[in-house]
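Colleague: can't give you the sequence, but here's the structure:
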């Protein structure tokens, strides 16, 4: 009888815990809309005590929260919907971007040795934001062209080119973390290096005509500074990609 009571008590505790988790983080939903996302980001930013452990990828009980938080489907389900209007999608993209900027400061805590406590989660969030920005800026420029009398005018081109330059600058900020490479775990360094390859390749392929001169200068500086083999390797690969893209543009101008 006592064993039954203990079992029922334990079951009740598990059920209560699951209900509390679902209330804070709606994991049963296929994706999080912007209201869900804003609520979850606010919960992570303001709902945890300073000594309380945040959800992590290494914790089986909270891993799904981080995976859901960084699931691109949260924004692609809206931003990629061809039935929705461009203005509506831009408003959604802007809302996700604002929430991501707040979220980007959640997993940046350092330990007593000045190492990142949540490096894998921080990078997962950052990578989510890079993918989001690619779609966000693309939609913004698309709306500018749609609402313009002459989408091919010099004024429109100047505005859209300026937006692309901002996007490139935002991506370049990712390279600042080379200065903090010692703060990452070995796994974190690998994830960071993979991010250089993945996201700068996407950026250059998406906007091959953009001005990447500042990226090139940054890469040259970081190549001299990094001591981590995977990071140096991906910076070298990025440097080659930038040179190839620059040569293609020169060849195109000649022709």
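Modeller: Yep, it's here. Note that the structure is predicted; figures quoted are calculated from it, not measured.

Colleague: hey, let's count contacts and neighbours off CA atoms from now on
Modeller: Fine.

Colleague: may I ask which helix or strand encompasses residue 100?
Modeller: Assessed by DSSP states H and E, residue 100 sits inside helix 86-103.

Colleague: got the angle between the helix or strand following that helix and helix 86-103?
Modeller: Going down the chain from helix 86-103, the next helix or strand is helix 119-146, by DSSP H and E. Here helix 119-146 points in a direction 150 degrees away from that of helix 86-103 (axes from the mean of the first three to the mean of the last three Cα atoms, to 10 degrees).

Colleague: ok, structure two:
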């Protein structure tokens, strides 16, 4: 009986290892560059069978894949390096931004009860993109200012303000996920709230003089819809932060 049990365990282990090795990822690299993302996104989007589970945070063997995929240091190592040229960093930021848009398709699946199959992973991808956009839009605006004959001209200011408005609108799209609150697990709702706490405060700190009236209105509407205490607390903090900035700007 012990021999049979051992053989069964051995067969299970072998099958598990074969399944893991079926998909190749550069997990031994410290940072993934845009070429790595080309291959990884392609594999995660199209390399899995419909009934095959993708890497998750809850899978001890494969969680490193999700962690590497959503590691913000992958882009920060380049975009925060002031020794590199502004044009080069803009080019890399653009590539990462395009990759992120493809990444958003990896973990969108829902079950027959309209519950997200990968809510924590989907939100981790969202957070990767929220952080990336802070770098992407700032670098783009910095290059516009650097290349302008007159950085203080009305036309340049209008372009900068338009770009800031775009990132604010992109962030508002994240708040739309609160409409799908029932599709999240409790851990997912907590992670959703955490994204509001971290990235929205960073956005407002980066652009304190911007117009956040649309974001405030959206937050107020979502506050009335949400049933999660964590999400509602985060929305209240966001509204209070916007109110405080509006008060400061009026002085």
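Modeller: Received the coordinates, thanks. Quick caveat, the model's predicted, so the values are computed rather than measured.

Colleague: now the helix holding residue 100 of structure 1 on structure 2. Mean distance?
Modeller: After superposition onto structure 2, helix 86-103 of structure 1 lies on average 0.8 Å away from the residues it aligns with, using mean Cα distance after the TM-score superposition for structure 1.

Colleague: which helices and strands does that helix pack with?
Modeller: The criterion is 3 or more Cα pairs under 8 Å, 6 or more residues apart in numbering; DSSP states H and E, and the helices and strands that helix 86-103 of structure 1 contacts are helix 34-46, helix 73-79, helix 119-146.

Colleague: hmm, who's touching the shortest one?
Modeller: Outside of helix 73-79 of structure 1, the residues within contact range by Cα atoms under 8 Å, 6 or more residues apart in numbering are 31, 32, 33, 34, 84, 89, 90, 92, 93, 96, 132, 135.

Colleague: if we can go back for a sec, out of the helices and strands packed on helix 86-103 of structure 1, which is closest to residue 112 of structure 1?
Modeller: Evaluated over these, closeness to residue 112 of structure 1 peaks at helix 119-146, with 14.7 Å, by Cα to Cα.

Colleague: once aligned to structure 2, how far is the closest one on average?
Modeller: Plainly put, helix 119-146 of structure 1 ends up 0.4 Å away from its match in structure 2 on average once the two are laid over each other (mean Cα distance after the TM-score superposition for structure 1).

Colleague: between the helices and strands packed on helix 86-103 of structure 1, which gets nearest to residue 2 of structure 1?
Modeller: Taking Cα to Cα as the measure, these were each checked against residue 2 of structure 1, and helix 34-46 came out nearest at 38.3 Å.

Colleague: and what about residue 211 of structure 1, helix, strand or coil?
Modeller: Classification of residue 211 of structure 1 into helix, strand or coil gives coil, according to DSSP: H, G, I helix; E, B strand; the rest coil.

Colleague: can you tell me how far it sits from residue 176 of structure 1?
Modeller: As for residue 211 of structure 1, its distance to residue 176 of structure 1 is 19 Å (criterion: Cα to Cα, to the nearest Å).

Colleague: same question for residue 41 of structure 1.
Modeller: For residue 41 of structure 1, the distance to residue 176 of structure 1 under the criterion Cα to Cα works out to 24 Å.

Colleague: out of those two, which sits in the busier spot?
Modeller: Residue environment comparison for residue 41 of structure 1 versus residue 176 gives the larger neighbour count to residue 41, 21 against 13, counting by other Cα atoms under 10 Å.

Colleague: tell me the spacing between the residue found closest to the more buried one once you drop the neighbours it is linked to in the chain and residue 66 of structure 1.
Modeller: Nearest in space to residue 41 of structure 1, with sequence neighbours left out and distances taken as Cα to Cα, 6 or more residues apart in numbering, is residue 103 at 5.8 Å. Applying Cα to Cα, one obtains 12 Å for the distance of residue 103 of structure 1 from residue 66 of structure 1.
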